[in-house]
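A.B. asks: Return atomic coordinates for the entry below.
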Amino acid sequence: MANANPEPEKETGASSDMLEHVRSKEDVEIRDVDARLQELARAAPPFYKNRNLLTLYLLMIPGCLVPAVTLGFDGAMMNGLQAVETWIDYFGNPSGSILGLMTAILSVGAICGTPFISPLGDRFGRRWGIWFGSAVMAVGGIIQGSSVHMAMFLVSRFFIGFGLVFANTYAPILIGELAHPKDRQVVTSLYQTSWYVGAIAAAWVTFGTFDMPNEWAWRIPSLLQALPAFITMVGVFFLPESPRWLIANGRAADAKKILVERHANGCAGDPLVELEYAEMKSVIEADMATETPWKALIATPGNRRRLLLMIMLGCFSQWSGNGLVSYYLVQVLETVGISSRKNQSIINGSLMIWNWFCATGSAFLTAKIRRRTQFLISTAGMLAIFAAQTLCAGLFNESNNHAAGNTVIAMLFLFYTFYNLAFNALLYSYPVEVLPYPIRAKGFSVLMFCGKAANFVNALVNPIGLDAIGWKYYFVYVGWLAVETVCVYLYFVETKGPSLEAIAALFDK
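C.D. replies: Alright, predicted model coming up:
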């Protein structure tokens, strides 16, 4: 008698074929819906004609942008403090590995915080993730400004780093998940430009206090680092929660209410909102039907590619040579004969202003230029400029060519023009696009871990390298930038255009 049941192998094969067919059909449907959604988004009025949407974007300034302000403040402050005589005397003229530890300890705190990012924000919401991180940073800033010895200063910076990763993860995620589809690319990219707002403030605050004859020359900037965190702790609750988080946590009606109020100015039945909500709900509920443990990051070819991109983006954002200037500008300037404390402070402040203009312009360019193009121009440009900077530094040190030494200063400004084009504008907006909702927080945790780990190595090694071999240390970054350029060309994926849900289908097809 013939077996009434099909053979297991055939059943598995048939199920696999049917599953692939269903996925293929779903991908086609998502692309069709997304094409219509993008068409409606382009036809939507600009944000300044939608009162509720304009209000939302303005509320993002105190509620979301401040974490990046804190990080930028820290980099410029540590640069500035190295030119403050009372800080140098109080902590015993820190240099080499000690100076590196004072800077790198912030990254240690950040690394220790990364395992807790996803559980907090996925369970309690994006806003609570931002609030918790800001609260820890505020405590760290107060301890930093009150430090009476080296150990206390180090502990304070550990706290700042620990809190920073929570706020710096969920702020760009919340921006990307709240923004109108028409504005998402630019609005999310503008987040990281606020790094330079903090850097400008710190650079000029330390310039204003650097010649004070007492400890307040460094305590004032240190205490002010807590101010942005206090602003965020209040401002974040004037923002609505992420509609995507609400859908994923069984509050779809609340999510739709937010979309109607903010994206359609309260107009119920708006075609764009109806389509936007339907796409979010169908994709997120399907993705959340199964658990997403950490191993989900390597479970599929699409997720493995996303994981590789997060690792590369985290490392490249810190190892492109920017770490030399972000925390050790004083030592870089000394390699080309700029030893005046006042001139070092002026250059630090001027560079931060230039960076803010470049970063803001780069953020708006994201609406015009493809992602891979931005990354390729950025890495190739940094490689060319850093090679020229190394040559000029060599001419100054080996041949006493003062013109070449002055050219290095100009090269610093040009270098950051290319750095900001991608690694400021796209550092957080690109991951929001690359990572689908179920693994978005986990993917950001990987990005933060790799970025802070790379920054830790930077902060610890750079002063030692500069002390040991001076300008020749630049050759390390010339070689690494060549590696970055090749990796961007081979592995980075284009994400410009589609909705966040449609981009997920692009990776997983």
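
A.B. asks: from here on, contacts and neighbour counts on C-alpha atoms
C.D. replies: Fine.

A.B. asks: State which helix of this protein is the longest.
C.D. replies: Longest among the helix segments of the chain by residue count, using DSSP state H, is helix 8-43.

A.B. asks: Against which helices or strands is the helix or strand following it packed?
C.D. replies: Following helix 8-43 in sequence order, the next helix or strand is helix 51-64 (DSSP states H and E). Using 3 or more C-alpha pairs under 8 Å, 6 or more residues apart in numbering; DSSP states H and E, the elements in contact with helix 51-64 are helix 150-178, helix 227-235, helix 252-263.

A.B. asks: One more pass at 6 Å, please.
C.D. replies: Helices and strands touching helix 51-64, by 3 or more C-alpha pairs under 6 Å, 6 or more residues apart in numbering; DSSP states H and E, are helix 227-235.

A.B. asks: What helices and strands are in contact with the helix it packs on?
C.D. replies: Using 3+ C-alpha pairs under 6 Å, 6+ apart, helix 227-235 sits against helix 51-64, helix 126-145.

A.B. asks: Go through those and name the closest to Ala425.
C.D. replies: Among the helices and strands packed on helix 227-235, the nearest to Ala425 by C-alpha to C-alpha is helix 51-64 (15.7 Å).

A.B. asks: The closest one relative to helix 150-178, how many degrees between them?
C.D. replies: Here the directions of helix 51-64 and helix 150-178 differ by 160 degrees (axes from the mean of the first three to the mean of the last three C-alpha atoms, to 10 degrees).

A.B. asks: circling back to that earlier point, check which residues of the longest helix of the chain are buried.
C.D. replies: Buried residues in helix 8-43, counting neighbours by 16 or more other C-alpha atoms under 10 Å, are found at Asp27, Ile30, Arg31, Val33, Asp34, Ala35, Leu37, Gln38, Leu40, Ala41.

A.B. asks: same thing with stretch 149-163?
C.D. replies: Phe153, Leu154, Val155, Ser156, Arg157, Phe158, Phe159, Ile160, Gly161, Phe162, Gly163.

A.B. asks: element containing Glu494?
C.D. replies: Counting by DSSP H and E, Glu494 is found in no helix or strand.

A.B. asks: Let's see this one next, to set against the first:
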Amino acid sequence: MYKIGNIYFIAAVAVIGGALFGFDISSMSAIISTQPYLCQFNQLGHNEKGLCLGPTNDVQGGITAAMPGGSWLGALCSGFVSDTFGRKRSIQIGSVIWIIGSVIVCASVNIPMLVVGRIINGFSVGICSAQVPVYISEIALPSKRGRLVGFQQWAITWGILIMFFICYGCSFMKGTAAFRVPWGLQAIPAALLFLGLVFLPESPRWLCKKDRWDEAKDVLTLVHGKGNPNSPWVHREMQEIREMVEFERANADVSYFELFKPNMINRTSIGVFTQIWSQLTGMNVMMYYITYVFTMAGLADGSENAVLLPSGIQFVINVVMTIPALLWMDRWGRRPTLLVGAFFMCLWLCVNAGLFAVYSRPARPGEFTSPAESMAITGAPAKAVIASTYLFVASFAPTWGPVSWTYPPELYPLRLRGKAVALCTSANWAFNFALAYFVPPAFANITWKTYVIFATFCAAMFIHVFFMFPETANKPLEEVEEIFDDTKPGAIKYIGTPAWKTRNTRNLTLKQEHNDTLSSEEKIGLEEHAHKETTGR
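C.D. replies: Take a look at the predicted model:
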């Protein structure tokens, strides 16, 4: 069958799996404050104005959290699915599961049916979100890996934006069609993902792991060699993969338990915390419950649809501000990007906490439809809350958003990559689940202090990244192993090269990829330079 070898096309199709997560975020964010939704799943009766009050805070948190709960389970299972059936096939399996879940969600007539459908959707997102970065990482050139894996985050932002404005348009429909139409339309991208993957090659590293060496070489020739099987880059990459596969087979059995052995626990903790911290920034909470925040800031203006359009502006910012990371993330490196993002997100969260603490008042009885909308702020402070919220999104989008998906697949050896990234992604969804459930009661009970909690997390992640997260940008996946080698002089036992001594090797990698006529002396020089760049010595 005809296979497409353009790496940008491969990434563009694969990251539709990320867009599925974006569809869910914005479909809940845009719908939970509308009357058709509140009336269909009403538990609290009606207010003085005759408007439906919808589910209780705890139940709404549970409905929202059902998707990340299913994603946690899907991410854990994805390692076995991916190692057994292949990276590409596992994403296709996820797309079929998403279609099933979307049908159930669209047809939901009560809360239990809605929760079940969202759990199934979540299981799909768990598989895709874990294995799309693995697939792209294993097929991309080192100098393009960050940009291409970052497309996953960009696809998420596009999914959020597109579905939000679909929901905005549908909010003017009468009856349950206002939420059933957008929930039903979610199935279309999953069908496109399944069909598009048919024409894409499998991961060459997974093929080598299964002793399908000729197929792996064909993939590398197609994607990296521009059709030339004798390309020195293809030959060198095949040799590196072969050496790694043979070494791993001779030295270790593959299981989740190996991730917790002394020589692996450091990188396991780094990968897991990359995903945990990305949730504890509070970004996805902002996405799910942004209508609550803007309603408290006075944007509702007496209309259930009025708050949707200004809320959608942050989704536009999210899409636009992800672009710089796609263009320059490999040049910036992983460490500086994460550090800058943590600093600025902490700043804007502190600003919001201070504004609500000083200038807000408690919500009056019947003023808002949800108990989570517990404060009211007006005038210039309200405008400042909106502005700092937008700036928070602009700080997350080019930093922790794309890097949190790019970084974990770069940390692990081939034999463990599928399971390791599945474990990391499951941590993402576990905390996504907890926070989605936590935020409505948090706003209702501790009000502005909710922002203080997330600001504290951002400060903690800055310190953690500085001392423990090594630089992996532009290094071949097999070369990253050297960073964690604790037998080298100056290395720390079970840690390897100290994180703050690692460097970005962009210029070296570009020379290796684009200069196929290096002399033996030049190759030796490049190898020595690579060692210095990798270790910082």
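
A.B. asks: what's the average distance of the lengthiest helix in the second structure to the first structure?
C.D. replies: For the second structure, the helix with the greatest residue count under DSSP H is helix 414-445. For helix 414-445 of the second structure, the mean distance to aligned residues of the first structure following superposition is 1.0 Å (mean C-alpha distance after the TM-score superposition for the first structure).

A.B. asks: So which bits of that helix are buried?
C.D. replies: 414-444.

A.B. asks: Kindly report the same for stretch 210-230 of the first structure.
C.D. replies: Neighbour count says stretch 210-230 of the first structure has 210-211, 215-219, 221-230 buried, by 16+ other C-alpha under 10 Å.

A.B. asks: Can you tell me the SS state at Ala289 of the first structure?
C.D. replies: Three-state call for Ala289 of the first structure (DSSP: H, G, I helix; E, B strand; the rest coil): coil.

A.B. asks: List the residues that contact it.
C.D. replies: Applying C-alpha atoms under 6 Å, 6 or more residues apart in numbering to Ala289 of the first structure gives no contacts.

A.B. asks: Distance of the residue nearest to Cys450 of the first structure when sequence neighbours are not counted relative to Ala425 of the first structure?
C.D. replies: Leaving out its chain neighbours, the residue that sits closest to Cys450 of the first structure by C-alpha to C-alpha, 6 or more residues apart in numbering is Gly314, at 4.9 Å. Using C-alpha to C-alpha, to the nearest Å, Gly314 of the first structure is found at 14 Å from Ala425 of the first structure.

A.B. asks: Have a look at these two and say which one is more surrounded.
C.D. replies: Ala425 (30 against 24; other C-alpha atoms under 10 Å).

A.B. asks: Just tell me what the more buried one corresponds to in the second structure.
C.D. replies: Ala425 of the first structure maps onto Pro402 of the second structure when the alignment is built from TM-score structural alignment.

A.B. asks: how about its match, secondary structure?
C.D. replies: Once three-state DSSP is applied, Pro402 of the second structure turns out helix.

A.B. asks: Which helix or strand contains the closest residue to it other than its chain neighbours?
C.D. replies: Residue nearest to Pro402 of the second structure in three dimensions, not counting chain neighbours: Gly150, with 4.5 Å by C-alpha to C-alpha, 6+ apart. Counting by DSSP H and E, the element that carries Gly150 of the second structure is helix 142-170.

A.B. asks: how far apart are that helix and its match in the first structure?
C.D. replies: Following superposition, helix 142-170 of the second structure is found to deviate from the first structure by 1.2 Å on average (mean C-alpha distance after the TM-score superposition for the first structure).

A.B. asks: chain center to that helix: distance?
C.D. replies: Relative to its chain's centre, helix 142-170 of the second structure lies at 10 Å (C-alpha atoms, centre = their mean, to the nearest Å).

A.B. asks: contacting residues around the residue nearest to Cys450 of the first structure?
C.D. replies: Applying C-alpha under 6 Å, 6+ apart, one finds that Gly314 of the first structure lies in contact with Leu447, Cys450, Gly451.

A.B. asks: give me the element it is part of.
C.D. replies: Element membership for Gly314 of the first structure, per DSSP H and E: helix 301-316.

A.B. asks: Name the residues of that helix that are buried.
C.D. replies: Across helix 301-316 of the first structure, burial judged by 16+ other C-alpha under 10 Å covers 302-303, 305-316.

A.B. asks: Would you mind measuring from the nearest residue to Glu258 of the second structure once chain neighbours are set aside to Gly175 of the second structure?
C.D. replies: Computed as C-alpha to C-alpha, 6+ apart, the closest residue to Glu258 of the second structure that is not its neighbour in sequence is Met264, at 7.1 Å. Taking C-alpha to C-alpha as the measure, Met264 of the second structure falls 54 Å from Gly175 of the second structure.
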